[in-house]
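Engineer: Pasted the sequence and its predicted model underneath.
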Amino acid sequence: MLLSLSIRNIVLIEALDLEFGSGLSVLTGETGAGKSILLDSLGLVLGNRADSGLVRQGTEKAQVTASFSSPTKDSKLALYLSDNDIDLELGEPLIIKRSVKADGGSRAFINDQPCSAAMLREIGGWLIEIHGQHDDRGLINPRGHRRLLDVYAGVDDAKVRNAFESWQSAKAMLETALNDQEAAELDREYLEHSVAELTNFAPQPGEEQELALERATMMKGEKLTGDLEAIRTAFDGSNGGLASLRTAARRLDRISQDHPLLAEALQAIDRAVIEASEAEDKLNEAANALAFDPQRLDDMETRLFDLRALARKHRVEGDGLPQLLVDLENRLAAISDGGASLEEMETKVKVAKQAYVDAAEALRLKRVKAAKALDKAVSEELIPLKLDAARFETLLEPLDEARWGVHGMDRIEFLISTNPGAPLAPLGKIASGGELSRFILALKVALAEEGGAKTIIFDEVDRGVGGAVASAIGDRLSRLSGSAQLLVVTHSPQVASKGNAHMLINKSSNGTVSRTDVTALDNEGRRQEIARMLSGADITDEARAQADRLLERV
């Protein structure tokens, strides 16, 4: 709800501070007094274009500050502000400030935090609805008609949304699988060749390192063969060093008891025999390990070089060839199994689509029922508003499948015809300014929707009518103000008399400077203003009496 509006140096307004309450507030005044300036000022804080022509002549800057009641914690407005890093103290007013410089440029703030005009436009729809002859938002915009009908019908499209998203997800998975299958089919020849090549080669994990180590060892053996043979000859045979040590040990064993030193010598020779035997074993093992086999070396080098060439061909490390074979086999198998997988996915898509269609059709039936009720309710409201020849109809048009979405399969738009026999057409293209405002009023009263802006402004909704019609308009505005704050710019005394608060817009001039002021009227002030609206410049006793009668009916 709009709590207050502070205006500085906007056109004819030098300084103006207004406070607003709940219910119906009416604004009246002579033609040209400056009612449009108030709406332009309010438009600034709602993100309208910052025109430097709004700056009061002789001043450098114009500024408008609007204060709104705090949004609820989980409201769309509160969530939007939070997502855009605008601090919001729950329970504290939401304050929007915007300034315009005379030489161009503007600045905007929400709770003293800088923001863009686009952000103001975004939140403006949650704060205020402005309905008038130049309105291109709110009820005139067909993009909001679906939501309004759904609120009127008391339906939630969450089930349709979830079903649509599930269907789209299944379609996306199928499309990905089809693309993969197509790509795999193009690669079939390559895959078959590569799998056959790798299968035939049969690479083993760690094989490259093993082959390289064995090759290096064998090449060392070729260099060491001569030295190893000479060393082994010194150990082997009857004349070898080890045989001599054993012979000496046997002889000492026979005489070792004849003297202690001989026993010690025998022990030393026994140790030497043991160490020499171990050395002989190691030499034999080394000779076997380093055995040089020209054919084996050639085979080994061929295998190693082929393995590395195959790895380079497939752009992997040598140790990655076994895993590559597994991956290629899986891709090749997927081509063969892809048909069955695709059939399963296609079935899921069909099931998901049917679930969406069922949910959307159920929603459509509720919308059709609600649309008939809404058409009847609006039609009943049109008669006392002097629009009895007009027709109102809610269009539910099935959409092509390509345009189905999270909200269902229907295009919804409010259509009207103002003359008998005339075709139905969009709201904003048929009605004149006064008719349009009355159509919107009828809609608002019939819808009485929740979730809309808590502040609604009607600009001259009574244009071109009077008497009983103006009284009917006033009655409906009064009813509507029970669920929302209403601000009404009016020239009708019948409408003005319905207000809970009355503000008089007045323009004065000292001959050189014109100035617009707004005054909150007390009971006597209201009586005088309504009498003026009834009789004109000269207020008569009859006009005052008529004003009293109008005010008594409230």
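Structural biologist: Great, that's in hand.
Engineer: CA only for contacts and neighbour counts going forward, please
Structural biologist: OK.
Engineer: which other residues reach the strand or helix carrying Leu477?
Structural biologist: For Leu477, the element it lies in under DSSP states H and E is helix 467-480. With contacts defined as CA atoms under 8 Å, 6 or more residues apart in numbering, helix 467-480 is touched by 23-24, 384-386, 438, 441, 444-445, 448, 461-462, 486, 492, 494-499.
Engineer: Counting only strands, which of those make the cut?
Structural biologist: The strands in this structure, assigned by DSSP state E, contain Leu24, Leu486 from the contacts of helix 467-480.
Engineer: ok, now which ones touch Lys454?
Structural biologist: Taking CA under 8 Å, 6+ apart as the contact definition, Lys454 lies against Met1, Trp126, Leu127, Ile128, Ser483, Ala484, Gln485.
Engineer: Would you mind measuring from it to Thr347?
Structural biologist: If you measure Lys454 against Thr347 using CA to CA, to the nearest Å, the figure is 48 Å.
Engineer: Point me to the residue sitting closest to the centre of the protein.
Structural biologist: Nearest to the mean C-alpha position of the chain, counting by CA atoms, centre = their mean, stands Asp83 at 10.8 Å.
Engineer: how many other residues sit next to Gln204?
Structural biologist: In terms of burial, Gln204 registers 13 neighbours under the definition other CA atoms under 10 Å.
Engineer: quick one: secondary structure of it?
Structural biologist: Using DSSP: H, G, I helix; E, B strand; the rest coil, the secondary structure recorded for Gln204 is coil.
Engineer: Which secondary structure element is home to the residue lying closest to Ile13 once chain neighbours are set aside?
Structural biologist: Using CA to CA, 6 or more residues apart in numbering and skipping residues adjacent in sequence, the residue nearest Ile13 is Thr516, 5.1 Å away. Secondary-structure assignment from DSSP H and E places Thr516 in strand 514-520.
Engineer: what angle do the very next helix or strand once past that strand and strand 514-520 make?
Structural biologist: Following the chain from strand 514-520 toward its C-terminal end, the next helix or strand by DSSP H and E is helix 523-535. Inter-element angle recorded for helix 523-535 and strand 514-520: 120 degrees (by axes from the mean of the first three to the mean of the last three CA atoms, to 10 degrees).
Engineer: Centre of the chain to the next helix or strand after helix 523-535, how far?
Structural biologist: Stepping forward along the backbone from helix 523-535, the first helix or strand reached (DSSP H and E) is helix 541-552. Using CA atoms, centre = their mean, to the nearest Å, the distance from the centre of helix 541-552 to the centre of the chain it belongs to is 57 Å.
Engineer: putting a second one here so we can go through both:
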Amino acid sequence: MLTSLAIRDVVLIDRLDLDFRAGLSVLTGETGAGKSILLDALGLALGARGDSGLVRHGADQASVTACFEVTETHPAFAVLDEQGLEAEAPLILRRVLAADGRSRAFVNDQPASVGLLRRLGDLLVEIHGQFDDRGLLDPATHREALDAFGNHAALLRDTATAHAGWRQAAEALDRAKADAAQARTDETFLRHAVEELDALSPEAGEEERLAEQRSLMMNAEQIAEAMSAALEHLSGERGAESGLAGASRQLGRIAGKAGPILDPALAALDRAAAEAQEAVHLLQSVASELETDPAALTKAEDRLYALRDVARKHGVEVDALPALRDRLAERLAAIDDNGGRLAALETATKAAREAYSAAAGRLSEARRKAAGRIDKAVGTELPPLKLDKARFATRIEELPEAQWGPQGIDRVAFEVATNPGQAPGPINKIASGGELSRFMLAVKVVLSQVSPVPTLVFDEVDSGVGGATADAVGERLARLGDGLQVLVVTHSPQVAARGGQHLRVEKRAGRDSTTTTVVPLSDPDRREEIARMLSGAQITDEARAAANRLMASS
């Protein structure tokens, strides 16, 4: 609910700080006192369009700060989280409007866009007046309002889930069709490429093996010479093997005389001799396998170059050629078996559409039943509001399939007919100013328990009515105030008498300026104000007595 409103330099308001209570609060005052300025100021804080004409003459800027106490589960917090803004209760919306028309917005002292302020404002306050185009006067909100009234949350979840499944199936089918069309276009290329790769039959790691083999064959002669020289050093007459054997013999002759002192050296010579013999065997083995045939070198080079040419043509690495061949073969197989795959996807898409249609149909049926209940409930509220000839009707139409969505297949619109025989039409097109506010009051009375908006503002909802009708308006506003915060600008003493909080808007003229202020009224002051509303400028004892009766009966 709106707990406070701080206004600085807005039109005739110099400095004003207001506190609001829960329940029904009424704002009264003589015509021209400035009640509309208060609504303009509140609208600024809620993201309404700013006009430099709202800045008080002589001031550099105007500012309005609105403070709201809301529960932690209120949808406003989800909006703030979506925008990456941290916030906790209370929510404080502030708008600063410069004299040159530039505007700044803040949420809990964090800079924000005016658009975000408007989104939050729509979730926190509904203002109903003759020129309002927000809240229930916006047809885009009617389907959501009907679903809230009908408690359709489970049906909405089922419909949204089915819609997501249908869209996924349809997208898979579209992709498959596009792939098939592209594959048919590329079929000749694909067949040639697969045949070429099959003929080449590339293997993973083959490029590295061929490159090593080629390098070895290209340097075979030098490698052979080096190995021959190494073998001569190892096993020649004066090679390592001969030298190790001679050293071992020399030490062996005196080993018995030296005792164990030479054992480690003899063991080391034995190991060295064994390692030298192993090296000789390895070199001889490599020498026997070393390929020096020029034809073999040519064959290896041709194979390596062929692999690299094909890889370059397809824009891949040589090692990726086997995987490329498999992918191209899969695309060919898809062409050959495309009819079966597409048929399966079409069957799945058809089934998903039918599932969505069934879920959306159940939601539509529930909406039609809820529409009957809401029409009847609103219709009951109309006669006491001097709208006994009017008719409220909820129109539900099926949308074109291209507009079906997660919320179903229906367009929902609240319509009215103000005279018998007249076709229902949009509320804001059919109803006059005073009728419009009373229609909104009737609808809000019915929807009050399901709306997430905690604060309602009615601007002259009692316009053009009096007596029993004004009393009926006041009774319904008070009933709304039992569950919501309701602020009403009124000229009706019957409505004013029902307020739990009464604020009087006054215009005060000074020597150099005129200002608008708001005065909270005590019970005696309320009686005087209501008496003034009953009798005019001259307040009589009869008017005071009548005011007492109104206050006592409210």
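Structural biologist: Looks like it arrived, so ask away. Note that this is a predicted model, so its numbers are computed, not measured.
Engineer: TM value for the aligned chains?
Structural biologist: Counting by TM-score structural alignment, normalised by the length of structure 1, the TM-score of this superposition works out to 0.87. Behind it: 523 aligned residues with a CA RMSD of 3.2 Å.
Engineer: do you know how far the residue nearest to Ile13 of structure 1 is from Ile505 of structure 1?
Structural biologist: Using CA to CA, we find Thr516 of structure 1 at a distance of 7 Å from Ile505 of structure 1.
Engineer: Determine the residues that are contacts of both of those two.
Structural biologist: Ala33, Gly34.
Engineer: In the helix holding Leu477 of structure 1, which residues are buried?
Structural biologist: Of the residues in helix 467-480 of structure 1, those buried under the neighbour-count criterion (16 or more other CA atoms under 10 Å) are Val469, Ala470, Ser471, Ala472, Ile473, Gly474, Asp475, Arg476, Leu477, Ser478, Arg479, Leu480.
Engineer: before we move on, what about stretch 537-546 of structure 2?
Structural biologist: Ile539, Ala543, Arg544, Ala546.
Engineer: With distance to Gly372 of structure 2 added, can I get these in CSV?
Structural biologist: Below are the buried residues of stretch 537-546 of structure 2 laid out as CSV (distance: CA to CA, whole Å):
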residue, distance to Gly372 of structure 2
Ile539, 48
Ala543, 44
Arg544, 45
Ala546, 41
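Engineer: Tell me where the stretch 351-500 of structure 2 has helices.
Structural biologist: Under the criterion DSSP state H, counting those that start in this stretch, helices of the stretch 351-500 of structure 2 are mapped to 427-430, 433-447, 467-481, 493-496.
Engineer: The ones you listed: which one's closest to Pro406 of structure 2?
Structural biologist: Comparing the helices of the stretch 351-500 of structure 2 against Pro406 of structure 2 with CA to CA, the closest turns out to be helix 433-447 (23.2 Å).
Engineer: With structure 1 overlaid, how far apart is that closest one on average?
Structural biologist: Taking mean CA distance after the TM-score superposition for structure 1, the mean distance separating helix 433-447 of structure 2 from the aligned residues in structure 1 is 0.8 Å.
Engineer: Same question for stretch 353-373 of structure 2.
Structural biologist: Mean deviation of stretch 353-373 of structure 2 from its aligned counterpart in structure 1 after superposition (mean CA distance after the TM-score superposition for structure 1): 1.0 Å.
Engineer: Work out the gap between that stretch and the centre of the chain.
Structural biologist: A distance of 26 Å separates the centroid of the chain from that of stretch 353-373 of structure 2, by CA atoms, centre = their mean.
Engineer: can you check stretch 308-317 of structure 2 too?
Structural biologist: In terms of CA atoms, centre = their mean, the centre of stretch 308-317 of structure 2 is found 44 Å from the chain centre.
Engineer: Mind listing what's buried along it?
Structural biologist: If you call a residue buried by 16+ other CA under 10 Å, then stretch 308-317 of structure 2 has these buried ones: Arg308, Val310, Ala311.
Engineer: In helices only, show me those residues.
Structural biologist: Secondary-structure check on the buried residues of stretch 308-317 of structure 2 using DSSP state H: residues within helices are Arg308, Val310, Ala311.
Engineer: which one of those residues sits closest to Ala268 of structure 2?
Structural biologist: Among these, Arg308 lies closest to Ala268 of structure 2 (CA to CA), at 51.1 Å.
Engineer: shouldn't Gly53 of structure 2 be in contact with Val11?
Structural biologist: Yes: with the criterion set as CA atoms under 8 Å, Gly53 of structure 2 and Val11 qualify as a contacting pair; they are 7.4 Å apart.
Engineer: Neighbour count: the two, which is higher?
Structural biologist: Between Gly53 of structure 2 and Val11, counted using other CA under 10 Å, Val11 has the larger neighbour count: 22 against 14.
Engineer: Quick one: average offset of the helix holding Leu477 of structure 1 versus structure 2, please.
Structural biologist: With structure 2 overlaid, helix 467-480 of structure 1 shows a mean distance of 1.0 Å (mean CA distance after the TM-score superposition for structure 1).
Engineer: okay, the angle between that helix and helix 433-447?
Structural biologist: Helix 467-480 of structure 1 runs at 40 degrees relative to helix 433-447, counting by the same axes, to 10 degrees.
Engineer: Any idea how far helix 467-480 of structure 1 is from the middle of the chain?
Structural biologist: Averaging C-alpha coordinates over helix 467-480 of structure 1 and over its chain gives two centres that are 43 Å apart (CA atoms, centre = their mean).
Engineer: ok, now stretch 4-20 of structure 2?
Structural biologist: Here stretch 4-20 of structure 2 is found 35 Å from its chain centre; the criterion is CA atoms, centre = their mean.
Engineer: And the contacts of that stretch?
Structural biologist: Contacts with stretch 4-20 of structure 2, where a contact means CA under 8 Å, 6+ apart, come from 2-3, 34, 37, 41-42, 53-57, 59, 61-68, 501, 514-518.
Engineer: mind listing which of these are in helices?
Structural biologist: Mapping the contacts of stretch 4-20 of structure 2 onto helices (DSSP H) picks out Ile37, Ala41, Leu42.
Engineer: Leaving out chain neighbours, which residue sits closest to the first one?
Structural biologist: Which is Ile37 of structure 2. For Ile37 of structure 2, ignoring the flanking residues on the chain, the nearest one in space by CA to CA, 6+ apart is Val11 at 7.1 Å.
Engineer: and the gap between the one you found and Leu93 of structure 2?
Structural biologist: Val11 of structure 2 is 20 Å from Leu93 of structure 2, where distance means CA to CA.
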